[in-house]
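Peer 1: build me a model from this:
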Amino acid sequence: MTFTFVDLFAGIGGFHAALSAAGGHAVLASEVDSAPAATYTRNWGLAPAGDVTLLAADPQRLVPEHAVLAGGFPCQPFSKSGHQRGMSELRGRMVNEVLRILEVHKPPVVMLENVRNIAGPRQGEVWKAVVSGLRDAGYRVPSVPAVFSPHLLPPDRGGAPQVRERVYIMGTFVGRERAWNETSIEPIVTPRTRVDDWTPDRWDLQRDVLEPEHAIANRDRYLLSREERDWIRVWNDFLHRTRDVKLPGFPLWSSFWGDEAVVDATAPDWKQAFEAKNIAFYKANRRAIVAWLKSNPELRSFPASRQKLEWQAQDAPRDLRSCLLHLRPSGIRAKKLSYAPALVAMAQTPVVGPWGRRMTPREAARLQGFPDWFDFGDQREALTYKQLGNAVNVGAVYFVLREHVLRDRADLEDLPLGHALVDAIANSPVAPLVPKPLHATEGQLVQQVLDPVGG
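Peer 2: The predicted structure follows:
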């Protein structure tokens, strides 16, 4: 048995991948950006409609009946990397368009996704408005956000070695009265959720994500530039000279390593604190640092962000070439080769230290749970990385939806489209085996069983 779903703010189809793996059939997708819409069409055989506001203006005519409404509404207004204008920004009000569709169709389940910051202290009123709007539309939703990351899932449940905490707003249609009376319901997942006793330290990027070096087409295009190799060489020399020093958890800012360095009294408090800590670190390790600075005068010609190091690799060998690196605006960040920080829709593609190269688009897609058959065509790779950074993680979506439906099955089975939804979910595998659609002219879908992280 199958169920129908609507995929709003669809991007390249992370929700589509997860819901189709659970037995769902998309009856409508919507994506306003033509580039991800083209990727969506290429892979799913369904051309997304455009602006959600146009659909919400007449949902009775333009939106088919469906069992699940899914969507990762625009996160930029709530993200820490943006201005955090929330609902004062047009994109932040897109959830209101979702509510208009829900008021008309009342699908059994609504599944929304956004950055964790939407439920943070600066967006408290936004969070209350979203929850209240869903309850007014008849959906029972927790007051506490459901937060989850794919690295908390074992590989045989669709997990992936990426720390990507996202808020999942899950609602079951129970009518407005019950929705407002049953507000104490617990979220289906939390950042402390343990799945099958899995511990994230068991991830291994080389085993679980990375392609064999000999199998990477045009491998040279992912190699670091000479300038980037110089940055790593200089900081590796620092790590070698301070190998007996316990590195601090705060960012290392070499511009404050000098006898004349002082805290900038005009800087924000948080920055003054980092400056003071760096000055103290320099004084405590002056001999080693001075020797390093004298041996590497080119450091001062580096971009300001490359004169900073964030060592987050704990007890890993003191060698950036053994780490996963991010060349961030805030500095060079080093982590263990166990699991990756969240992919973002910016030019911060992770660097695989042992191989001196950036992650390939295929590897980035695996981090997001997309199967290896997923095709980005001949578009610029920068667009591919951006689209993956904006996507939802397939395994996390699949797990959260499955757990939600199984928990609420008693309420869902009483709804017109709910029985098919429960039946499909109950009979779905524990990990998303993403079906590969044929082109529309080639007939019906075929199932292709794939490893959830693309191995």
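
Peer 1: from now on I want contacts and neighbour counts done on CA atoms only, so please keep to that.
Peer 2: Noted.

Peer 1: which strand or helix spans Ala47?
Peer 2: Secondary structure assigned from DSSP states H and E places Ala47 in neither a helix nor a strand.

Peer 1: contacts only, for it.
Peer 2: 29, 37-38, 40-41 (C-alpha atoms under 8 Å, 6 or more residues apart in numbering).

Peer 1: dump the residues you listed to a markdown table, plus secondary structure, neighbour count and distance to Cys75.
Peer 2: Listed next are the contacts of Ala47 as a markdown table, based on DSSP: H, G, I helix; E, B strand; the rest coil; neighbours: other C-alpha atoms under 10 Å; distance: C-alpha to C-alpha, whole Å:
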| residue | secondary structure | neighbour count | distance to Cys75 |
| --- | --- | --- | --- |
| Ala29 | strand | 26 | 18 |
| Ala37 | helix | 23 | 18 |
| Ala38 | helix | 19 | 21 |
| Tyr40 | helix | 25 | 19 |
| Thr41 | helix | 16 | 23 |
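
Peer 1: one more to line up against the first:
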Amino acid sequence: MSLTSSKNNTLDIDKAVVSHYVVSKNKIYKNRAYEIVNDSKEYNEPETFYHALQQKLFGAEDVPFLEPEKKKFTFIDLFAGIGGFRIAMQNLGGKCEFTSEWDESAKKTYYANFGEVPFGDITKEEVKSFIPDGFDVLCAGFPCQAFSIAGKRGGFEDTRGTLFYDVAEILRRKKPKAFFLENVKGLRSHDKGKTLETIINVLRNDLGYYVPDPQIMNAKNFGVPQNRERIFIVGFRKDLNITEFQYPEPFDAKKVLEDIKEQNVVSSKYYLSTQYLKTLHEHKARHANKGNGFGFEIIPDDGVANAIVVGGMGRERNLVYDHRIVDYTPVTKIKSEVNREGIRKMTPREWARLQGFPEDYKIVVADASAYKQFGNSVAVPAIQATAEKIIKIILK
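Peer 2: A predicted model of the protein is given here:
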């Protein structure tokens, strides 16, 4: 590691330590936070981060989503993204004691909304060392990776080198009362089912948690108009003697696209150009001739959006009609004119609503980054409905 990258890593950790102390007041961060702020001149940032925190060391930043005044439980937020888990848990009275995320753009959004800079790479022992003892729930939307389990029983050691191993290692060391893991639906069939089988085996047999069978949950059943299926895995420490768990039932009220569409006229930059629309039609026709269903899709106002995803046809599978446009002047450098059919992409705010993020959630990055962040996030209402069941049990 170069001297420059080493200094940057230290700076990132220092920002995480100070902001965590400002928000959570957890004693694990106190001494180092004071040292960092007192020595902040060495970073030569008098008008930015440290100067602001010197003024506010005993009060949280002016952010939309503060910790609850009276906590009911504590949790940590791993692979935190932009804080979908955190919003759900705080809504239920949870106090976040540690958060980790390595994407720099996501960290910027997280800080704007929660006043904390997440710690970085959770695989690093230095980062793990800041996780406090005694928290109640571990939350993690960890990435899916294959394990090297050929000819083995698929236990704890077989998960080394994967990000699940780091989740399991934290569970082994800290032994929280419960955990809540989220992953893509494909985890169930990943590596012919061996990946999920190993995960469950480690959680149940190696770590000693009661783990009910994981369940596929769809966001559209929990108050957002998005057909988004994800696998939820929950568990409870065995000494709590919890022997059953019921995942939440779908909400009665169903939402449709019209419920989340922008109320005001949106910029022409979200409308497709005539050339791009022509390209999409040709692409769809080619696949249709081969018997495939790939291609763009326009969601009707009374319909439900497809899962918002990063890359590929993520945005093109969720186009909408919006005939309110009056100014067809291109905002971006497109090769042709803006289409006159009223076909546009959804805005980042509409994607935020599809994931159940509140209206006062701050979007502080460029559109391209915002789409990525919301596409990678969790559906907050589905997380909250399930977490409510978890918390109700452990608070007994």
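
Peer 1: out of the contacts of Ala47 of the first structure, the closest to Ala365 of the first structure would be?
Peer 2: Of all the contacts of Ala47 of the first structure, Ala365 of the first structure sits closest to Tyr40, with 14.0 Å by C-alpha to C-alpha.

Peer 1: what residue of the second structure takes the place of that closest one?
Peer 2: Counting by TM-score structural alignment, Tyr40 of the first structure corresponds to Tyr110 in the second structure.

Peer 1: what of Leu224 of the first structure?
Peer 2: Using TM-score structural alignment as the criterion, Leu224 of the first structure maps onto Leu272 of the second structure.

Peer 1: for that match, which non-adjacent residue is spatially closest?
Peer 2: Sequence neighbours aside, Arg344 is the residue nearest to Leu272 of the second structure in space, at 5.5 Å (criterion: C-alpha to C-alpha, 6 or more residues apart in numbering).

Peer 1: the one you found maps to what in the first structure?
Peer 2: Looks like Arg344 of the second structure aligns to Arg357 there (TM-score structural alignment).

Peer 1: can you tell me how far its match is from Arg233 of the first structure?
Peer 2: To Arg233 of the first structure, Arg357 of the first structure is 14 Å away according to C-alpha to C-alpha, to the nearest Å.

Peer 1: surely the residue nearest to Leu272 of the second structure and Arg315 touch.
Peer 2: No: the pair Arg344 of the second structure / Arg315 is not scored as a contact, 9.6 Å apart, by C-alpha atoms under 8 Å.

Peer 1: those two - which one has more neighbours?
Peer 2: Arg344 (26 against 22; other C-alpha atoms under 10 Å).

Peer 1: so where do the helices sit in the second structure?
Peer 2: Secondary structure of the second structure (DSSP state H): helices at 3-24, 27-38, 49-55, 84-91, 104-114, 125-128, 163-174, 194-201, 274-289, 348-354, 367-376, 380-394.

Peer 1: reformat these as a markdown table; add distance to Leu78 of the second structure.
Peer 2: Formatted as a markdown table, these follow (distance: least, C-alpha to C-alpha, whole Å):
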| stretch | distance to Leu78 of the second structure |
| --- | --- |
| helix 3-24 | 14 |
| helix 27-38 | 18 |
| helix 49-55 | 23 |
| helix 84-91 | 9 |
| helix 104-114 | 12 |
| helix 125-128 | 11 |
| helix 163-174 | 8 |
| helix 194-201 | 17 |
| helix 274-289 | 38 |
| helix 348-354 | 20 |
| helix 367-376 | 14 |
| helix 380-394 | 14 |
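
Peer 1: for the stretch 251-400 of the first structure, what spans make up the strands?
Peer 2: Using DSSP state E, counting those that start in this stretch, the strands found in the stretch 251-400 of the first structure span residues 252-253, 308-312, 324-328, 331-335, 340-341, 351-352, 357-358.

Peer 1: figure out which of those strands is closest to Thr53 of the first structure.
Peer 2: strand 340-341 (33.2 Å).

Peer 1: quick one: the residue nearest the centre of the second structure from Ile87 of the second structure, how far?
Peer 2: Computing the C-alpha centroid of the second structure and ranking residues by C-alpha atoms, centre = their mean puts Ser377 first, at 3.3 Å. Here the criterion is C-alpha to C-alpha. By it, Ser377 of the second structure lies 12 Å from Ile87 of the second structure.

Peer 1: separation between Asn91 of the second structure and Gln355 of the second structure?
Peer 2: To Gln355 of the second structure, Asn91 of the second structure is 15 Å away according to C-alpha to C-alpha.

Peer 1: more crowded one of the two?
Peer 2: Using other C-alpha under 10 Å, the more surrounded residue of Asn91 of the second structure and Gln355 is Gln355, with 28 against 15.
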